[in-house]
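one predicted model, sequence on top.
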Amino acid sequence: MSTKKLSDIPVSVLDLVPILEGKTAADSFKNTVDLAQHVEKWGYQRYWMAEHHNFAGIASSATVVLIGHVAGNTTKIRVGSGGIMLPNHAPLVVAEQFGTLGTLYPDRIDLGLGRAPGTDQFTAMALRRDLQTPVEEFPQNVVELRNYLGPVDPTARVRAVPGEGTNVPLWMLGSSTFGAQLAGILGLPYAFASHFAPSQLHAALRVYKESFQPSAQLKEPYAIACVNVVAADTDEEAKFLSTTMYQSFINVVRGTGKTMQPPVKSMDGLWDANERYAVQQMLRYSFVGSAATVQEEMQAFLEETGVDEIMVAGNVYDHAARLRSYEILAGFFKRAD
């Protein structure tokens, strides 16, 4: 059990850039910039967006473009990817893109990397044209990417320009022990996707710490856990707002693509017993309620895991209510410098 308090650690945002029912991607981008500006003011550490493709309700497919847009409309919060799905891209291209971002916004860009496709197999084929690349190449690609962003090497046959010398920090993302071990071996900070894949959280954190080897980027292990939070002024309001999150995850379980749905008074009739069980298992680390309720549950989560930072996904339909949820959370945590 950890003795850390929420006020000892920073808090960050994972924004999936949801497209709301009846709204457009353009509306989503406006909401994303507005949320980023608010959480920067409230002292959040970083603002990450994730690469997803072929999802009707997610507008973050061109993640690099959005990172630049958010960084350009904020002043100090770190902005990054949670993550870039590296198998979809050549390491050199990613290095050039993030090298450009790191040059435009020095010391503000994070490059989180994942090895999943971030989509279905048909879309993965459309992205890559080839699904035969073995997963064993992922570690080599991470090292290649790190080298491109590392110290300038005039003798290198291939150089990332811009990119080399920017030392944009790499993060390893994961929902299993594979990414945890790789992060440890390479001496990278690690972020676990416990907001949708909670089952291996504790095992992954243990593997990460046990396998950690200091690197030029990081001397001690540093772990983030991502969780879902819906906070409101009352428990009842938060429970109502959280039905949007449950509906979103029903779509995940069913493999159906829908825009983000407004909250409903009751989930009865919207899911069967098996779907309800599956969604509740995926959302094990979701904290819903008033400030007092959420603070108590998140403190217990921190004591259980001992993570160094908590990242929050807030699946709330109404933008004002979403802002309020993040505003409530801000009061629990250490403010970013």
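Looks like it arrived, so ask away. In this text, all values refer to a predicted model and were calculated from it rather than measured experimentally.

rest of the way, CA atoms for contacts and neighbours
Fine.

tell me which residue of the chain is furthest from the middle?
Thr155 (36.0 Å; Cα atoms, centre = their mean).

what strand or helix carries the closest residue in space to His195 that isn't next to it in sequence?
Spatial nearest neighbour of His195, excluding adjacent residues (Cα to Cα, 6 or more residues apart in numbering): Val227 at 4.2 Å. In this structure, Val227 sits in strand 223-231 according to DSSP states H and E.

who does that strand touch, helix- and strand-wise?
Using 3 or more Cα pairs under 8 Å, 6 or more residues apart in numbering; DSSP states H and E, the elements in contact with strand 223-231 are strand 190-192, helix 235-241, strand 286-289, helix 291-305, strand 309-313, helix 319-330.

JSON lines for those, including distance to Met125?
Shown next, in JSON lines, are the helices and strands packed on strand 223-231 (distance: least, Cα to Cα, whole Å):
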{"stretch": "strand 190-192", "distance to Met125": "26"}
{"stretch": "helix 235-241", "distance to Met125": "36"}
{"stretch": "strand 286-289", "distance to Met125": "33"}
{"stretch": "helix 291-305", "distance to Met125": "37"}
{"stretch": "strand 309-313", "distance to Met125": "28"}
{"stretch": "helix 319-330", "distance to Met125": "35"}
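
rewinding a little: in a helix, the residue farthest from the centre of the chain, correct?
No - with DSSP: H, G, I helix; E, B strand; the rest coil as the criterion, Thr155 is coil rather than part of a helix.

another one to put next to it:
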Amino acid sequence: MPPALSILDLASIAPGQTARDSFENSVALARAAERSGYERVWYAEHHNMGSIASSATSVLIGYVAANTDNIRLGAGGIMLPNHSPLVIAEQFGTLETLFPGRIDLGLGRAPGSDQNTMRALRRNPSSADTFPQDVLELQGYLSGNSRIPGVKAVPRAEGIVPLYILGSSLFGAQLAAQLGLPYAFASHFAPDALHQATAVYRERFQPSEQLAEPYVIAGANVFAAESHDEAQEQKTIAYRARTRAFIKRGAAGIDYTDDEIDAFLASPNGRHLASMTQYTAVGTPTEVRAYLEDFASSAQADELILAHHATRIEDRVRSVELTGAVMEAAAATVE
């Protein structure tokens, strides 16, 4: 069977646009996913990044949920060491109460920011060390089985808020397996340990109340268009912009030409940056389908979470639609 499909929406703020534009684009993308058969749309917690508008992740989830009908929405993820588990339980209990049966909670332990921003968040550098205990504390609040005497999360939704462990290393794989939770690997930007991590997760998985069998979600990037050349052009434009954002960070007023960006990407440092997006499907719907099916098989993935990166929202929405249609057709053929 072809894998289930979901979307990771980075809530990007394109040059010349505002955060409000980004939020409306997120609604448009979620609506496209909803009518194209996707399972869910997730948003990631990032801070101090001028091109990403999903820092207040739970607020964005609520806004998109209010403007869609039935697609699942969630965090991919909340960087739990930035927060107290009680606050996250309250936020996602509220979301599940407002939008029952539609809310997911993916959890990561990275800061989602740089060191200065981490300090501004009042985060202790050692807070990641208690991530496993924090996941259990959060799980207790959400299930009504608090591990802290006399403390409960209000509101606590009647429905279940399923937890997912996010990661890009063996740590997350081992923790997800131990807790019997689904595991989502960030292979869309950190591809190196994908196969080893998913193998470890499946080998060590212990069934839980939430999950009887292992479930793997793997990330990939997508540029789908009517023609291969159009998709390739979208990729070139988007990845140049991504490279600019990386090398300009903290260097206001500096700009780089396309030729300078291309020269950097051909350098050793640039090749390392380019390798982060190793798993990228580019081309016509047929080409994208073949790539994603091979990728899912290689990664032992039950579900793919796709980041559609075209700069223009019209192109991103079309990429979502084309990919959804061709994968749905593949599933119908198998059935």
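Okay, I see it. Keep in mind the model is a prediction, meaning the values are calculated, not measured.

before we move on, back to that, from the helices and strands packed on strand 223-231 of the first structure, which stretch is densest packed?
strand 190-192 (a mean of 29; mean count of other Cα atoms under 10 Å).

compared with the second structure, how much does that strand deviate?
Compared with the second structure after fitting, strand 190-192 of the first structure deviates on average by 0.5 Å (mean Cα distance after the TM-score superposition for the first structure).

that strand corresponds to what range in the second structure?
The alignment of strand 190-192 of the first structure onto the second structure (TM-score structural alignment) spans residues 183-185.

got a list of contacts for that stretch?
Contact partners of stretch 183-185 of the second structure, identified using Cα atoms under 8 Å, 6 or more residues apart in numbering, comprise 164-168, 172-173, 176-177, 194, 198, 201, 214-219.

Val227 of the first structure contacts Tyr285, correct?
Yes - when contacts are counted by Cα atoms under 8 Å, Val227 of the first structure is listed as touching Tyr285 (5.6 Å).

which one's more surrounded, the two?
Val227 (26 against 22; other Cα atoms under 10 Å).

the more buried one maps to what in the second structure?
Checking TM-score structural alignment: Val227 of the first structure goes with Ala220.

cool, Gly82 of the first structure as well?
So, by TM-score structural alignment, Gly82 of the first structure is matched to Gly76.

can you give me the neighbour number for that match?
27.

and it, which of the three is it?
Secondary structure of Gly76 of the second structure, per three-state DSSP, is strand.

list buried members of the contacts of stretch 183-185 of the second structure by neighbour count.
Among the contacts of stretch 183-185 of the second structure, those classed as buried by 16 or more other Cα atoms under 10 Å are 164-168, 172-173, 176-177, 194, 198, 201, 214-219.

tell me which of those fall in helices.
Gly172, Ala173, Ala176, Ala177, Leu194, Thr198, Tyr201 (DSSP state H).

chain neighbours aside, what residue packs nearest to the second one?
When the adjacent residues along the chain are set aside, Ala173 of the second structure lies closest to Tyr201, with 4.9 Å between them (Cα to Cα, 6+ apart).

so what touches the lengthiest helix in the first structure?
If you go by DSSP H, the first structure has its longest helix at helix 25-41. With contact meaning Cα under 8 Å, 6+ apart, helix 25-41 of the first structure is reached by 15, 17-20, 47, 59, 69-70, 73-74, 76-77, 319, 323, 326-327, 330.

from the residues you listed, which ones fall inside strands?
Members of the contacts of helix 25-41 of the first structure lying in strands (criterion: DSSP state E): Asp15, Tyr47.

what count of nearby residues applies to Ser127 of the second structure?
16.

same question, Phe205 of the second structure
23.

and what of Gly257 of the first structure?
With other Cα under 10 Å as criterion, Gly257 of the first structure counts 14.

tell me the secondary structure at the nearest residue to it once chain neighbours are set aside.
Distances taken as Cα to Cα, 6+ apart place Ala56 nearest to Gly257 of the first structure, at 5.4 Å, with adjacent residues excluded. Secondary structure, three-state DSSP: Ala56 of the first structure is coil.

helix or strand for Gly102 of the first structure, just tell me which one.
Per DSSP H and E: Gly102 of the first structure is located in helix 91-104.

which part of the second structure lines up with that helix?
Using TM-score structural alignment, the partner range for helix 91-104 of the first structure is residues 85-98.

what do you get for stretch 28-41 of the first structure?
Against the second structure, stretch 28-41 of the first structure falls on residues 22-35 (TM-score structural alignment).

closest to Pro2 of the second structure among the ones in helices among the buried ones among the contacts of stretch 183-185 of the second structure?
The closest of those to Pro2 of the second structure turns out to be Thr198 (Cα to Cα; 17.8 Å).

follow-up on the earlier one: among the contacts of helix 25-41 of the first structure, the buried ones, what's the ChimeraX command?
Typed into ChimeraX, the next command selects the buried ones out of the contacts of helix 25-41 of the first structure (criterion: 16+ other Cα under 10 Å):
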select :15,17,18,19,20,47,59,70,74,76,77,323,326,327,330
